[in-house]
Each structure stands twice: as structure tokens, then as C-alpha cells.
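A.B. asks: Sequence first, then the predicted structure, then my questions.
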Amino acid sequence: MTTMQRPRAAIYARISRDIAGQGLGTERQVAECQALADRNGLEVVRVYVDNDISAFGGRPRPEFERMQADIRTGTVQTVVCWDTSRLLRKTRELEDFIDLCQPRNVDTLQVNGLRVDLSSSHSRAIAKQGMVYHQMESELKSERIKAQKRQAAASGKYLGGRVPYGWRKVDTITDTLGRVRGGQIVVDDPAAALIRSGTEAIVAGRSLISVTREWADAGAIGLTGNRMNTTQVRRILLRPRNAGLSMFHGQVMGNDWPAIVPLSTFRKMEAILTSPDRPRQAESKFRYLLSGVALCYCGAYMTGFGAPERRSYRCSVHQAGGRYIRGHANRAMGPLDHYVRSVTSHYLGRSDVRAQLLKDMQRLADSERPVESADIARLVSMKQDLIRRWTRGEIDDGEWEEARQEIVNQIAALEAVTKANGGNRAVFSALATEDPGAAFLSSPVEVQREILREVFRIQLRESGPYRGTFDPETVSITLKEAMDG
């Protein structure tokens, strides 16, 4: 007696979000699909489960793709799912699924509905119509989530994900997958102390590499578990959130996060670190007085290199592509440093230069706005109120966009003013002494470098071969235009 072979079936289960992380939702789907397969006399040969993966978000579904491959090879003759919305969520996916299953006579059964018939044009049209509603439902859900995130960002609320360095979550729960949920954001005191000291150090004229070293000595580590480099430290210091401002798509949206540093101090530090006068090269390479400060006659920055007894400055273009390139400046470090320090000390000690520099520093100080934080907070509050009115339908889209753009422009104008008021405390500290020249000479190299960068433009001139003696005519040292009045 010949035993008839039962049709080979595959079960597919999926859940978009598994909050508990235990796969219970997909387990229930598989159990009901197995029962349906048994009632229809099918032999389940494979079970495919995509847990915690949305079919609409664009992320790959490994198990779904594996099932499609098995359909192509004939391993699977029938697909069993709890509902077609678990299997497909886009009309484009349905078209591909029809092209895959129809030529191979692969059936699709669903627990929560009738058999999906793809054999005729009429039945395929019905299937496509149902998929249109599934896709619309997903799109509406996506729009609601995005609107909720915009509103949360406008209120300065935490949007989820990894907590930024400087804060931590409290009163939280951790699911079985190790994901943290719930709770609120508070300042993480040890990390916040480093952010405060780092911000104040930059404003005081210290270098980014010195701040990075202090963080490393204090045990600060990045996301990889290793000590942070200057790029990571710079990125952390430049976050507007440090000053209590949350950003959403590049715009200031709220200020409900607990601030770590005053907004005025943050803006001064931001102006220094983002100044076009600061070279883009890693600061760890700028250990010497004129590294990243002096310019070659080609316009590129000079960097220091060589053994202590033969140390010199050379144009950064020399290092392009790892090859030595002729036609750029190369100067002995010792004589050039000595000359620049002597000229700077003399300049700062002159009464007319000192008076002009103090006048410029005072102008910056007078133009600072101590109510800047309140101004931005007021505009952000207006923006939040505008969002609430638009959500309630009290204003239309045109009125919303016009008013929103006006507020955005006002915030941008305030930020531009505060950035221009950054100033440089290193220069002011030297000028505030009885002997600015001596104060400059006794300052650490990194502070001397900040003073040079702020006050002078130093550029080397073309010259012949080095003859063993320093020629002052080969270097130009001029006060910057802003300091010339």
C-alpha cells in the first residue's frame, strides 16, 4: 500500500517589537500555525521566525529571505502564517511574492483569515487591495511615531537609545536582551565634572590634547571601552546638550535636559574649537609652539618633527601621500621659536599694542549678553507653544511654517551673536598682568600657542638654503586685522 506524501509546508512568524525580549509573541504564532497545518494535512518542514523586526522599516529579514530561497528550490510548497500582515507589509513585497509563488503553485494559508489565492487575476487583485490597507496602516503608524518624537524633542524629552556621556538613567528596568527602558535622565557627576573642567580649560586657552590627557588620567573611556582620543573629546565638548539644549534635525528644540555647563561658557568654548583659525589636523600632533599656528608661504600649516637635537618645523604638505614634496618651508625649530617668543613678548609689552588689545577684549566683554540663555529659552518656549497649537488644529500649515521659520531665524541670530562674543581668556589673562610680555614667556606652551593664534598671523617667507644662522627676514609676524582696529 502506497502512502501519499503530505505537502511540505513552512511556517513564518514575525513580531515588530518584542518589548519583553522573550519571543512569546512569535511562539504563539508558530503554535497556531502548526495547528492550522495539521488540520490541512501539511507536513511542516521548516519554521522561520524574525523576532523584533519590522517588515516596514527596511531592515533585512534574514528568515524571510531564507524562506524565499527554499521556495525557489522547491523545499517549501505551502506557506503558513498567522496573518498576511506578518508575512508582508508593502505592496512591492506582495508583487515579488506573487512572482515567486505563482509559477511554482505555492499556496499561502493564514490563521487569521482565508487562504490567500494567487491563481487568478481577480484573486490577486483582492490580495493587492488588502496589502494596500496593510501598507497604509504601517505608514500611519510611522507618521504617528515621528510626530510623537518631534513633540518629545520639542519638549526636550529623551528620545531613547544610548544615554549621552555626562548623563545617566535612573529608576530603570533591564529586559532579557539587556535593553534599558523607562526611568529619567540625570547628570552623571563624574563625567559631568570632566565636561565642565574641559570646557573651562578650552576657554582658558588650554589645548584639546591636554584636556584629552586629563580625561584619560581620570579614567574616562569611550563606547568601545578604550580611552578617548581628541576627536571624541571634541565631539563631546561641542554638544549643545551640555548647555541644556536639545537638538532635533539640526534645530534647537528644547532646553529641559539638565545642563552641565552655563550656556555662555559653552558658546565661548564652541567659538574657540570651531574657529577657522584652528587647523583641522589632530591636536595631538601640535606639541610645539608654532605647530598648527605658523604658515608656510604656500598657506598650509607648519608642524614639528625630528629628534630633539635636530628638531624643525616643516610644511604639512611635505607629508601629503606619505612622500616628501619639495618647494615648501622647512625651518630649524629652536631659533624660530626663540625669535617668535622675543617678538611676541616685545609686542605685548608695548603700551599702544596693549591698549588696543585691551580695547578689543573689553568690546567683546561688553557685547556679551548674560540673558542669552533666557532669550533662547523664551524662543524655544514659543516654538513649543506653536507646535501645540498646530497639533490642535488652531493654525493651518502655512501659518505654522511662517511662524516657525521666524522663530528659527531669531534663534540662529542669537547664536551667531554669542559665537562672535567668544573672546579668548588666554589673551586677556596675559594683558591683565603688570608685565604682559613676561606673563606670555612664563605661560605653558599650549597657552602661548593660543595667544599667538588669537593675536598674530605668522607666515614664513621663501628663502634659500639654510646657512646655519637664523634670518629674521624669512618670517613675517603681523597683528591680525581685528587687533589693528
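C.D. replies: In hand now; what should we look at?

A.B. asks: Please make it C-alpha for all contacts and neighbour counts, starting now.
C.D. replies: Fine.

A.B. asks: What segments of the stretch 101-250 of the chain are strands?
C.D. replies: Using DSSP state E, counting those that start in this stretch, the strands of the stretch 101-250 of the chain run over 107-110, 167-170, 173-174, 180-181, 184-187, 246-248.

A.B. asks: what's the spacing between the first one and its chain's center?
C.D. replies: If I follow you right, that is strand 107-110. 45 Å (C-alpha atoms, centre = their mean, to the nearest Å).

A.B. asks: and it, what does it pack onto?
C.D. replies: For strand 107-110, the packing partners by 3 or more C-alpha pairs under 8 Å, 6 or more residues apart in numbering; DSSP states H and E come out as strand 78-81.

A.B. asks: What is the strand it packs on packed up against?
C.D. replies: The contact analysis (3+ C-alpha pairs under 8 Å, 6+ apart) places strand 78-81 against strand 8-15, helix 24-39, strand 107-110.

A.B. asks: need the longest helix for this protein.
C.D. replies: Across the chain, the longest stretch assigned as helix under DSSP state H is helix 121-154.

A.B. asks: Mind listing what's buried along that helix?
C.D. replies: 124, 127-128, 131-132, 134-135, 138-139, 149-154 (16 or more other C-alpha atoms under 10 Å).

A.B. asks: Tell me the one of the residues you listed nearest S246?
C.D. replies: A153 (7.1 Å; C-alpha to C-alpha).

A.B. asks: The closest residue to L479 other than its chain neighbours: how many residues sit nearby?
C.D. replies: Spatial nearest neighbour of L479, excluding adjacent residues (C-alpha to C-alpha, 6 or more residues apart in numbering): F456 at 4.5 Å. By the measure other C-alpha atoms under 10 Å, the count of residues near F456 is 18.

A.B. asks: which residues sit in contact with F456?
C.D. replies: By C-alpha atoms under 8 Å, 6 or more residues apart in numbering, the residues touching F456 are I477, T478, L479, K480.

A.B. asks: Against S16, how distant is the most centrally placed residue in the chain?
C.D. replies: Centroid-nearest residue in the chain: R235, 7.7 Å away (criterion: C-alpha atoms, centre = their mean). Note on R235: its distance to S16, by C-alpha to C-alpha, to the nearest Å, is 34 Å.

A.B. asks: With A413 instead?
C.D. replies: A413 is 43 Å from S16, by C-alpha to C-alpha.

A.B. asks: G244 now?
C.D. replies: G244 sits 34 Å away from S16, going by C-alpha to C-alpha.

A.B. asks: which one of those two has more residues nearby?
C.D. replies: Counted by other C-alpha under 10 Å, G244 and S16 do not tie: G244 has more neighbours, with 21 against 16.

A.B. asks: and the comparison structure, right after this:
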Amino acid sequence: MTDSTPSPRKAAIYLRISQDREMDGLAIERQREQCEALATYRQWEVVQTYVDQSKSATDRTKVRPAYDRMVSDYKAGAFTAIVCYDLDRLTRQPRQLEDWIDAAELRGLALVTANGDADLSTDGGRMYARIKAAVARAEMERKGARQSAAQRQRAMQGRAPKGMRPLGYATNGDVIPDEAEAVRAIYALFTRPAHPESLRSLARALSGTQDIEGITPRPRHSHVVSKERAQRRIAEGKEPRTIEPDGPWSPSTVLGILRNPRYARMSTYTPKTAQADGGRRRSWRAQILRDDAGEPIRGQWEAIVDDETWWRAQDILDDKDRVTNTSGSTKRKHLGSGLYRCGVCGGKVTGAPRGYGCAGHITRTGPAIDDYVTRVISARLSQPDALRKRKTADDTPETAGISAAIAEQRGRILRAQRDYDDEVIEGRDLKRIREAAEARIAELETERLLQARGSTLAPILGVDDPAAAFQEATLEVRREVIDTLATVTLRPHPRGRKGFDPDSVEIQWR
């Protein structure tokens, strides 16, 4: 005589908590006890328990490893019943709920909750589950809207955002001096015209595997932050969480530092609807909050880098040629790019493949012009009164303030150019902003020259042969000397005349 007693149904228990701040597992254990008691009451055999601790089910893009493993095991036939504490512990996504309802209707899955509110084996239970999921979804969206509004309001007021602190800033927005120096060094080395450093080389220098002057190796930032959090918990009498291990810096972390508008004291807010720009641009454009005049909202914290430096970094990162540049070089290749002026409109010319150009006005061959300018400047430097043979400090508060104001105006021009490229403003707006900013820059630069010659001229000032020193100096120093001594204007090349015409290059001494 055979035993006709049916074998018990095989069941899985799923446990989840969105955020376990104490990480002591007590909340999960309370769910486990009630789910196991329900399985015993139903006379089901628990074959597997799946646990997602501190895993949200609200965001469908978030990975829940235990949940995904449970879905795979169910499809493989490992069990035919699921027990969870509450329906929203299993899922907060209506689409996922419908998958489980289909499994209950079509494949006989038994899904019950320990609080007794849901039983997908009945039509009433399935109706209740759908209603509850819709209500939970609506409440989640309302909560998200309230949180987003609060975050945006905080950003509009220029208050430091919550969350993980960036390198260089404390959680309250105060500057951490040694970290801020590291941030400044990263920007300076990445944006310097002569031999700029790459993301990879900067990451190696921070990790201590490559020597770069100006960069001091330091622990990975995420490791430092996790240690700080552990220390705070100990001070509060709580058990510390696991400290993230130290390791090498990654280029992506350096990229994140260079992309962060907060370092230039720009308040940021990232809406959930913001889409990444693609490529290396990420979503930094959508992060910068602006006032009614289109100017960035300034944060209530100290800037670590100036506007111009931050926008220069964005120019380099957004340069499409840089992506395919196998040599890794992003340095400026033209002596007069952004320095010489157009003889038609007065604007600054840009570097072209063979020289200089101003759209619709002039196109000039570069080497002959640069040679001529170099010879004229060298001759001027040979004269005793060209530059005083003494160094004048430029680190006074007055000069520093002037430099900051110039950088802000240059950053304004760069922002306007970006807005024009993105079709946020029209050409006439770009022209108006550029002309106003350049006029102010000219005033400030004159004032700065009266204050000091600048430390970048140190290789030229005080030497016996300034002309020779100028010819052997770096591109940046030569540009600074030219900008200090003269204004170079390029006229259209005379038609019908072959060869270089010195009269087409006007040099006005300051």
C-alpha cells in the first residue's frame, strides 16, 4: 500500500529592507520570524531564503541581487510558493507585480504575505494587490516630488547639497585645505597649456605610482569618507560599518572632480529627468542652476577653482579631437590663438590647421606671423626699459582679487559660448555678453599690470638677456609676455601679393 499523502509545497522566503541604517539585521530578522511562522502554518517546506538588505525596490534601475536570483530560481522550478512580509517588500513596481500575478494565474504560484493582506491565489487577493501597488506607487511619486522640491529649494538658496562630500569640502561646505590643494593641482595640471596631464596620469600620481610635481599621493577619497563615517558611528556609541578598502585612484574619479561645478561655487541640482549628454559630457550641463538672467546660482561656500579654470577644463573634456588623440596631447599649439586680434572685427582669432582665422573675416598662415611677432618682441625686450629687472609680488590681496574678477569674466564668455552652442541664447546675446566681458577684462588687466607684472614672467624678469629667455621660454610664458607688452592685430592679407607682408601685422605697444 503506497502513501498517498501529498508532498509539501516548496516555498521561498523573500526578505528586504530599503535602508538598514544600523546594519544590525534586526529588521530583517523580524520579517524572517513571521514569514517562517506563516510557512509552518501552511505546511510549506522552505527551500531557500533570499535577503536584500538596504536595497530599494522603488527605482527600477537599481539591482537587487537576491531578488534577481529568486526570479531565476523560480523559472528553473526550484519552488512554487513565495512568502514575504508585505507585498511592497517584494516589489514596488506594478510591472513586476503583474509578472507575479501571471505566474499565479498561469503556473499556479502561491504568493502570500505574513501580514495577511495579499494572497495571489484568489481573484480578490489579486485585485487588492493591484490596488495596493498603485497606491504605493502614487505615494512614492508624491514623496519623491516633495524630496526633489526640497533639494531644488536648497540648491536655489546656494546651500551645500547633502550626501557624500566631494574631495576638498566638508559635509557642511567648509573647505578642507589639504584636499583643496589636491583639487587645485588636478585642475592646474589638466588645463595647463604646455604638456597637460591626462586623467590616467593624474590618477596614477594620486595613487603614488607616478611622480608628478604638484601632486601628493593620497588615499582614495571613498576610503577616507567611509573611515570618517565609521568614526562618527563610534563616537555615537554605534557599531561602525565596514570601511571601504583603500586602493588606486581611477581616471573616472578624476573626471568626476573635473566635471563638478561645485568647485567653481556653482550651485547644482540634478533632476531625475535629466539625460546624460553622451560621451564625456555626462549630465553636468543640467546640474548648474541659473537665475532669471541666465547666470549660475552661486553657492554659500568658497570656490576652490575660478570660473575660467573650470570652463577651460570643460573645453578640454568636450573636445572631440581629444577623444581620438592617440598622442594624448591637448596642449595649445598656436602662439596667438585667443591672443591676436582680428583686424576686421577686433575679436580674438582662433587657431586653425595652418594658422589663424576669424570666421568670415580673415584666414592667415601662422608660422610667418609667429616668427615676425617673436622677432619684434625679442627686439623690444633687448631695450633697457622693456621690463623692469626686478620681481614684483603679485600675491597681494588686491592683485588676487583682480585675477579672480578677470577669471570670472572669462568664464562668463565661455558660458555664453556654451549657451549659444546649445541654442539657449541667440547670436546677438552672445555678442553683447562677449563685448561687455572683454571690455571689463581690458580694464582689469590694465589695473593688474599696474599692480604687478605677474609670477608667470619670472623666467623673463631679472635675467641678463630677456630676449634670449623669451625665445627659450614655454609657450604660456611667451604668450604672457606678448600680452603684457603689446596688442597684436592681424589684417587681411593684401590680395595679389605673395609671401608674408609685415605691414599686415600691427603691433601696438602698451
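C.D. replies: Alright, I've got the coordinates. Computed from a predicted model, the values in this text were never measured in an experiment.

A.B. asks: related to what we said a few turns ago, would you format the contacts of F456 of the first structure as JSON lines with secondary structure, distance to W167 of the first structure and neighbour count included?
C.D. replies: What follows is these, written out as JSON lines (DSSP: H, G, I helix; E, B strand; the rest coil; distance: C-alpha to C-alpha, whole Å; neighbours: other C-alpha atoms under 10 Å):
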{"residue": "I477", "secondary structure": "strand", "distance to W167 of the first structure": "45", "neighbour count": "16"}
{"residue": "T478", "secondary structure": "strand", "distance to W167 of the first structure": "45", "neighbour count": "15"}
{"residue": "L479", "secondary structure": "strand", "distance to W167 of the first structure": "43", "neighbour count": "15"}
{"residue": "K480", "secondary structure": "coil", "distance to W167 of the first structure": "40", "neighbour count": "14"}
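
A.B. asks: Tell me which helix or strand the residue nearest to S345 of the first structure when sequence neighbours are not counted sits in.
C.D. replies: Nearest non-adjacent residue to S345 of the first structure, counting by C-alpha to C-alpha, 6+ apart: G437, 3.9 Å away. G437 of the first structure belongs to helix 436-442 when assigned by DSSP states H and E.

A.B. asks: other SSEs contacting that helix?
C.D. replies: Looks like helix 436-442 of the first structure contacts helix 333-349, helix 425-431 (3+ C-alpha pairs under 8 Å, 6+ apart).

A.B. asks: Any idea which of these gets closest to G485 of the first structure?
C.D. replies: When these are compared by C-alpha to C-alpha, helix 333-349 sits nearest G485 of the first structure, at 15.4 Å.

A.B. asks: which position in the first structure aligns with K143 of the second structure?
C.D. replies: Aligning on TM-score structural alignment places K143 of the second structure opposite K141 in the first structure.

A.B. asks: Report how many residues lie close to P353 of the second structure.
C.D. replies: P353 of the second structure has 10 nearby residues by other C-alpha under 10 Å.

A.B. asks: re the thing from before, most tightly surrounded among the strands of the stretch 101-250 of the first structure?
C.D. replies: strand 107-110 (a mean of 21; mean count of other C-alpha atoms under 10 Å).

A.B. asks: okay, and that strand goes to which residues in the second structure?
C.D. replies: Going by TM-score structural alignment: strand 107-110 of the first structure matches residues 110-113.

A.B. asks: in the superposition, what's the average offset of that stretch relative to the first structure?
C.D. replies: Stretch 110-113 of the second structure differs from its equivalent in the first structure by a mean of 1.2 Å after superposition (mean C-alpha distance after the TM-score superposition for the first structure).

A.B. asks: and E408 of the second structure, that one's in a helix?
C.D. replies: Yes - counting by DSSP: H, G, I helix; E, B strand; the rest coil, E408 of the second structure is part of a helix.

A.B. asks: count of neighbours near it?
C.D. replies: Using other C-alpha under 10 Å: E408 of the second structure sits among 19 other residues.

A.B. asks: Same question for A442 of the second structure.
C.D. replies: So A442 of the second structure, with other C-alpha under 10 Å, has 12 neighbours.

A.B. asks: Equivalent analysis for E445 of the second structure, please.
C.D. replies: Neighbours of E445 of the second structure under the rule other C-alpha under 10 Å: 18.

A.B. asks: That one and I406 touch, don't they?
C.D. replies: Yes - with contact defined as C-alpha atoms under 8 Å, E445 of the second structure reaches I406; the gap is 7.5 Å.

A.B. asks: contacting residues around A191 of the first structure?
C.D. replies: Y165, G166, W167, A220.

A.B. asks: farthest-separated two in those?
C.D. replies: W167 and A220 (13.5 Å).

A.B. asks: Wait, the residue nearest to S345 of the first structure touches H346, no?
C.D. replies: Yes - look at G437 of the first structure against H346 with C-alpha under 8 Å: they come within range, at 6.2 Å.

A.B. asks: Comparing these two, which residue is more hemmed in?
C.D. replies: G437 (22 against 14).

A.B. asks: Spit out the contact partners of the more buried one.
C.D. replies: Here G437 of the first structure is in contact with T344, S345, H346, Y347, L348, G349, A430 (criterion: C-alpha under 8 Å, 6+ apart).

A.B. asks: That one and A430 of the first structure, how far apart?
C.D. replies: With C-alpha to C-alpha as the criterion, G437 of the first structure and A430 of the first structure are 8 Å apart.

A.B. asks: Also P103 of the first structure?
C.D. replies: 83 Å.

A.B. asks: okay, those two: which has more neighbours?
C.D. replies: Neighbour totals were compared for P103 of the first structure and A430, and A430 leads with 22 against 9 (other C-alpha under 10 Å).

A.B. asks: Quick check: the gap between the more buried one and E481 of the first structure.
C.D. replies: To E481 of the first structure, A430 of the first structure is 20 Å away according to C-alpha to C-alpha.

A.B. asks: sorry, back to before: out of the helices and strands packed on strand 78-81 of the first structure, which is closest to Q362 of the first structure?
C.D. replies: strand 8-15 (63.2 Å).

A.B. asks: All good on my end, thank you.
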